[in-house]
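Q: got a predicted structure here, sequence first:
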Amino acid sequence: MGNFTKWLGAGLGFTLGGPIGALIGYAIGSVIDSGVTEKEYKDEQDTYQKKIKTNSKAKSSTSGDFEISLLVLASVVIKSDGDVDNRELDFVRTHFTDLYGKERANRAFKLFNGVIKKDVSTRQVCMQIREHMSHSSRLQLIHFLFGIAQADEIVQASEEEAIRKIAGYLYINDRDYESIKAMFYNEADAAYKILEIEKEASVDEIKKAYRRMAKKYHPDRLQDIGEEHLKVAKEKFQSIQNAYEKLKEERNF
């Protein structure tokens, strides 16, 4: 384990307390291997408890908070269909490696393997996230969760239901939810859903919707959760641009 809790405490704020903190505490115990002595285990737990006390009054989110929130909510979605699919686990591992590099990703995934063994109170976890994380960051969480669900090539009804429930607890409204969902479904009216407009929208309404959505999903709105998360934010932003270009071609304007 060594520096496990040192890494865990670096850059974390609100997630070291409350229901998420309790889950992480459980996960630390789950990742202890047989080569760790009882004293080393106790030292890790003592270090973790000190970090909880140090960070218990944190009121803003950080890159580390976003990382831990992803881990916890990803475990909810992956378990929702009653089967932990290796393709979904591989997606999480690959995504974390792309975001954080191999060393940090390995530590995060070790923690994830502990979290996924524990039952999660989705409502309580989302309430904690909602209290401290911006609306833009919460939208980004939903986008990531759909990516996980689609990793096995089909979004199961149980997975979609789990993500919708999470979105509700995070105070993501139906229009925002359907917009993000449409980015992962190849439907005829996906471009309209992504831009949050009806098929009957005029050209002026399409242009107005594009400007509004481009502003809402601009990567600059996610500066507080770290540079490492901006790549995925740019992919979401690109979906907005692609939807607009598709409607421009269809409507010839």
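A: Perfect, thanks for sending it.
Q: only C-alpha atoms for contact and neighbour calcs from this point on.
A: Will do.
Q: tell me the centre residue of this protein?
A: In the chain, the centroid-proximal residue (CA atoms, centre = their mean) is L141; its distance is 3.1 Å.
Q: which ones are touching it?
A: L141 is in contact with L70, counting by CA atoms under 8 Å, 6 or more residues apart in numbering.
Q: now do the one 10 residues further on
A: Listed by CA under 8 Å, 6+ apart, the contact partners of A151 are R87, E88, F91.
Q: now those residues as TSV including distance to D98?
A: Listed next are these as TSV, based on distance: CA to CA, whole Å:
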residue	distance to D98
R87	16
E88	15
F91	10
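Q: can you select the buried ones from these in ChimeraX?
A: Selection of buried members from the contacts of A151 for ChimeraX, criterion 16 or more other CA atoms under 10 Å:
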select :88,91
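Q: please identify which of the contacts of A151 is nearest to S30.
A: Relative to S30, the closest of the contacts of A151 is E88; by CA to CA it sits at 20.6 Å.
Q: before we go on, here's another structure to hold up against the first:
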Amino acid sequence: MIIYQRSAGPGGPGCGGCLLIIALLLLLVGGAPLLFNVFGFVLLTLVILVLAGLLAFWGFAYYVRRQIRRYEESQTESHNQFVFLLVQILVKIAQLDGTVTRAETAAISDFFRMQLRYGHQQLLWVKQLIKEAMASSLTLDDLLLDFRRRFGYEPRLILLELIYRVLYTNETVSEGELIVLQRIADFLQIHPYDHQSIRARYQNRSWGTATAGESREAAYYQTLGLEPGADFETIKAAYRNLSKQYHPDKVNHLGEEFSRVAEEKMKDINEAYQYLKKLKGQQ
């Protein structure tokens, strides 16, 4: 409902009127010299304030660049390239609908802060990478192709795992986003049962608290990338294969934070294997 409001009554003379009154008073009291002295002082003060602001801005920008440079130099080239491509890919996924909102860029930063435990210095770097990615003309296919050329199979699995983590920080994941995830997995040449193992962890996030034994059992099969009811030899083979792929030593060159991702994945794989092993009556 549009409510009529009375217009405001006449106010004071405003800023321009105030300045005119002050100028007239200065002329009356001290003439033109006093007027020029006062306004000259005011103008000089404004110039100094502007220069001080520019200097502070330059100093802060220099501090940020220096912090970023120090962090980059402390990491391996593989680590820096991995994070660069990860951020670029996440931004390109966000851009698929035609725009990137502040909430989406904040979600990417929050992911690095909360999931990968990045500190202040690291987050400055990530925010700079996001800014560069926003202005980049590279396509998602360009980035995925470059990633596939640079990194082996295990880092590709970690990349897909991290993309799932970011998207599933939202309450819901759209059908379009699921299609993009499948496209990424195919482009990175991820084996279907490896993709199933990753997907299961996020599409069945509530299985850990499930009371139904069948739901829990099905989720453990999915964690190993298997269909429910697989025999023990198949389970053991899947476990051994995933254990090799997600062994932290395979991704040590990517950095400590990504080794932790592999360790967390290994924990899930071990838990699923031990449950199914016991279910099959194996010691």
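A: Everything's here; your move. Remember, predicted model here, so these are calculated numbers, not experimental data.
Q: circling back: just give me the match in the second structure for the residue nearest to the centre of the first structure.
A: L141 of the first structure maps onto L159 in the second structure when the alignment is built from TM-score structural alignment.
Q: again, but for H95 of the first structure
A: Aligned partner of H95 of the first structure by TM-score structural alignment: F111.
Q: so which elements touch the host helix or strand of L247 of the first structure?
A: Per DSSP states H and E: L247 of the first structure is located in helix 230-251. Secondary-structure packing of helix 230-251 of the first structure (3 or more CA pairs under 8 Å, 6 or more residues apart in numbering; DSSP states H and E): helix 190-194, helix 203-216.
Q: deepest in the core, which of those is it.
A: helix 190-194 (a mean of 23; mean count of other CA atoms under 10 Å).
Q: next one: the match of L141 of the first structure from P248 of the second structure, what distance?
A: Applying CA to CA, to the nearest Å, the value for L159 of the second structure to P248 of the second structure is 14 Å.
Q: the helix holding L247 of the first structure to helix 203-216, inter-axis angle?
A: Helix 230-251 of the first structure runs at 180 degrees relative to helix 203-216, counting by axes from the mean of the first three to the mean of the last three CA atoms, to 10 degrees.
Q: my guess is K51 of the first structure contacts G11. True?
A: No. With contact defined as CA atoms under 8 Å, K51 of the first structure does not reach G11; the gap is 11.1 Å.
Q: between the two, which one's more packed in?
A: K51 (20 against 12; other CA atoms under 10 Å).
Q: just give me the match in the second structure for the more buried one.
A: Counting by TM-score structural alignment, K51 of the first structure has no partner.
Q: could you look up the SS state of K51 of the first structure?
A: helix (DSSP: H, G, I helix; E, B strand; the rest coil).
Q: burial measure for the residue nearest to it when sequence neighbours are not counted, as a count.
A: For K51 of the first structure, ignoring the flanking residues on the chain, the nearest one in space by CA to CA, 6 or more residues apart in numbering is G9 at 6.2 Å. Neighbourhood size, G9 of the first structure [other CA under 10 Å]: 19.
Q: in the second structure, which spans are helices?
A: Per DSSP state H, the second structure carries helices over the ranges 14-74, 77-94, 102-110, 120-135, 140-150, 153-167, 175-187, 192-203, 213-223, 232-245, 256-279.
Q: helices or strands up against the first one?
A: So the one you mean is helix 14-74 of the second structure. helix 120-135.
Q: one more pass at 10 Å, please.
A: Where contact means 3 or more CA pairs under 10 Å, 6 or more residues apart in numbering; DSSP states H and E, helix 14-74 of the second structure is packed against helix 77-94, helix 120-135.
Q: quick check: angle from the longest one to helix 256-279?
A: Yep, that's helix 77-94 of the second structure we're talking about. Using the same axes, to 10 degrees, helix 77-94 of the second structure lies at 80 degrees relative to helix 256-279.
Q: and helix 77-94 of the second structure, which residues are buried?
A: Buried-residue list, helix 77-94 of the second structure, by 16+ other CA under 10 Å: 78-80, 82-94.
Q: same check, this time on stretch 108-117 of the second structure
A: I108, S109, D110, F111, F112, R113.
Q: which residues sit against it?
A: 87, 90-91, 94, 103-105, 107, 118-120, 122-124, 126-127, 130, 162, 165-167, 169, 256-258, 260-261 (CA atoms under 10 Å, 6 or more residues apart in numbering).
Q: recalculate using a threshold of 7 Å.
A: Here stretch 108-117 of the second structure makes contact (CA atoms under 7 Å, 6 or more residues apart in numbering) with Y118, G119, V126, K127, V166, E257.
Q: so how far is L51 of the second structure from the second one?
A: What it means is G119 of the second structure. 32 Å.
Q: same thing with M266 of the second structure?
A: Distance, M266 of the second structure to L51 of the second structure, using CA to CA: 56 Å.
Q: these two: who's more crowded?
A: Between M266 of the second structure and L51, counted using other CA under 10 Å, the more crowded position is M266 (20 against 12).
Q: what residues are up against G29 of the first structure?
A: No contacts exist for G29 of the first structure under CA under 7 Å, 6+ apart.
Q: how close does it get to R164 of the first structure?
A: 31 Å.
Q: in the first structure, what residues pair with stretch 221-232 of the second structure?
A: So stretch 221-232 of the second structure sits over residues 192-203 in the first structure, by TM-score structural alignment.
Q: apologies, that question was intended for stretch 189-201 of the second structure.
A: Taken onto the first structure by TM-score structural alignment, stretch 189-201 of the second structure occupies residues 171-183 there.
Q: cool, and stretch 17-37 of the second structure?
A: Against the first structure, stretch 17-37 of the second structure falls on no residues (TM-score structural alignment).
Q: give me the buried stretch members for that stretch, please.
A: Those would be A23, L26, L35, for stretch 17-37 of the second structure by 16+ other CA under 10 Å.
Q: excluding chain neighbours, what is closest to the last one?
A: Going back to what we said before, that points to L35 of the second structure. L26 (5.5 Å).
Q: quick one: that neighbour and R149 of the second structure, what's the gap?
A: On the measure of CA to CA, L26 of the second structure and R149 of the second structure end up 75 Å apart.
Q: ok so, going back, can you tell me which of the helices and strands packed on helix 230-251 of the first structure is nearest to N242 of the first structure?
A: Going by CA to CA, the one of those nearest N242 of the first structure is helix 190-194, 8.0 Å.
Q: what's the mean deviation for that closest one versus the second structure?
A: Following superposition, helix 190-194 of the first structure is found to deviate from the second structure by 2.3 Å on average (mean CA distance after the TM-score superposition for the first structure).
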